[in-house]
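In: Provided below for reference: sequence and predicted model.
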Amino acid sequence: MGVKKYPAIEGSILEGLSRILGHTDYGLTGSEIGKFLPEVGISDIDSTNTKWKRLYNAFVTHQNQNKVSNNILKFIIKAISPARYVGRNELFEHIRTELNKRLSFIGLEYKANGKFTSATRTNTISEAEQKANRLKSKLESRNAHSEIFKYCKAELLVENYFHTVFEAVKSVADKIRQKSGLTGDGSELVDKAFSIKNPLIRINDLSTETKESEHKGFANLIKGVFGMFRNTTAHAPKITWEINEQDALDILSTISLIHRKLE
């Protein structure tokens, strides 16, 4: 069986890929470009140019001669190999995300395992942004609980940190109501559900003081999340309660832990 031939990549997409790979702040170094181009059979025809233009000119010339993009994709696999980014996962995910925004226009996705896979072709910028959403990708890399995605799917796709946190925290109250049969909310709901004398939900058998302390601590953690995040987001305008990406990741990771304990 012959090697699959990938069609030539449109010039504007090729330029976008080159700009990411040769980005001044986080892209490949000049020496790395000089090393990987010949290793995948692409001539380094413009080695004195800026990094992204050097890559673009090499890619375009090779593609014009061969009419396929196979070697360009090989370059990405070799240059952005997961093994090269051990200890630099944030950087790897950022580059992969930016590449996938461009690759989505040709129906390809570069996976975290360093391989390409077919993907639904996108036709608009907003579709590409949603498809390669940074926040969702980072939550997946943290193995966040499925409930986070169930309640926040729409918000995650548009990277709305404010409403992502709001909806995710609400999911904890929903889960407690489902498991306890209660209909309350907030601290009152938590106190009734996790009562030591008559617990409707327990995270251990409460047979020792240590286990009782763990149970109480978990209940207090939930009440703290409600008080700090849900109540704040419910009453504060978005413009006055800003959540950046790192804050959102940390909050959502805490909520993920709560969901795992509730199970």
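Out: Happy to help now that I have it.
In: CA atoms for contacts and neighbours, from now on please.
Out: Will do.
In: which residues of the stretch 51-200 of the chain fall in strands?
Out: 108-110, 116-118 (DSSP state E, counting those that start in this stretch).
In: so how far is the last one off the chain centroid?
Out: Read it as strand 116-118. Centre-to-centre, strand 116-118 and its host chain are 18 Å apart (Cα atoms, centre = their mean, to the nearest Å).
In: List the buried residues in that strand.
Out: If you call a residue buried by 16 or more other Cα atoms under 10 Å, then strand 116-118 has these buried ones: Phe116.
In: How about stretch 154-172?
Out: Within stretch 154-172, the residues scored as buried using 16+ other Cα under 10 Å are 155-172.
In: so what's Leu189 up against?
Out: Taking Cα atoms under 8 Å, 6 or more residues apart in numbering as the contact definition, Leu189 lies against Ala173, Ile176, Arg177, Leu182, Thr183.
In: Next, find the distance separating it from Ser180.
Out: Counting by Cα to Cα, to the nearest Å, the gap from Leu189 to Ser180 is 9 Å.
In: The structure to be compared is supplied as follows:
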Amino acid sequence: MKPECCAHKYTKKRLFLLLQFQQPVIRERTGLDKDGSELVTETFSLQRPILVVSTLDTESGRNDQKGFIQMLLGIYQGVRNPKAHTLNMNPSQNVAAQYLVFSSLLCRRVEESILL
């Protein structure tokens, strides 16, 4: 086996694991036993949030919270779910690195969010 193949499989595995990482962190912080969009929308709801990433007293803060919900839903629905349910997960190293950076940002914001 060529070294590039090993590196690619390693990147692929890391990518898949990191794309799943936000959910256990959210569950641990909230005590909710939900998954995917249900977990995200209940946790970061504008009406009765459990975690907030920004002040909800201003339109800008509410937009930040809504945008964060949409980013989490997007990474689950547009990246993680399709890749988890197919064998077609072969991103280039550049694309994998971009997903890793984006997912890392989401993880950081979940960890830094305020528990209400």
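Out: Alright, I've got the coordinates. For clarity, every value in this text was computed on a predicted model and none was experimentally measured.
In: Quick one, which of the contacts of Leu189 of structure 1 are buried?
Out: Ala173, Ile176, Arg177.
In: what do we get in structure 2 for the second one?
Out: Meaning Ile176 of structure 1. Under the alignment (TM-score structural alignment), Ile176 of structure 1 maps onto Ile26 of structure 2.
In: With adjacent residues omitted, what lies nearest to its match?
Out: Spatial nearest neighbour of Ile26 of structure 2, excluding adjacent residues (Cα to Cα, 6 or more residues apart in numbering): Val110 at 6.9 Å.
In: Isn't the one you found up against Gln22?
Out: Yes. With contact defined as Cα atoms under 8 Å, Val110 of structure 2 reaches Gln22; the gap is 7.2 Å.
In: Go ahead and confirm Val190 of structure 1 touches Leu221.
Out: No. With contact defined as Cα under 8 Å, Val190 of structure 1 does not reach Leu221; the gap is 10.1 Å.
In: Compare those two (neighbour count), which wins?
Out: Val190 (24 against 15; other Cα atoms under 10 Å).
In: just to revisit the earlier point, OK, contacts around the residue nearest to Ile26 of structure 2?
Out: Gln22, Val25, Ile26, Val53.
In: Quick check: the aligned residue for the last one in structure 1?
Out: In structure 1, the residue equivalent to Val53 of structure 2 is Ile203, according to TM-score structural alignment.
In: What is the neighbour count of that match?
Out: Neighbours of Ile203 of structure 1 using other Cα under 10 Å come to 17.
In: mind checking how far it is from Glu212 of structure 1?
Out: Ile203 of structure 1 is 9 Å from Glu212 of structure 1, by Cα to Cα.
In: Check Lys153 of structure 1 too.
Out: Distance from Lys153 of structure 1 to Glu212 of structure 1, by Cα to Cα: 35 Å.
In: Can you find the partner of Gly74 of structure 2 in structure 1?
Out: In structure 1, Gly74 of structure 2 lands on Gly224 (TM-score structural alignment).
In: ok, now which ones touch Thr233 of structure 1?
Out: Phe162, His163, Phe166, Trp241.
In: The second one maps to what in structure 2?
Out: Under the alignment (TM-score structural alignment), His163 of structure 1 pairs with Lys13 of structure 2.
In: shouldn't Thr41 of structure 2 be in contact with Ile69?
Out: Yes. At 6.7 Å, Thr41 of structure 2 and Ile69 qualify as touching, with contact defined as Cα under 8 Å.
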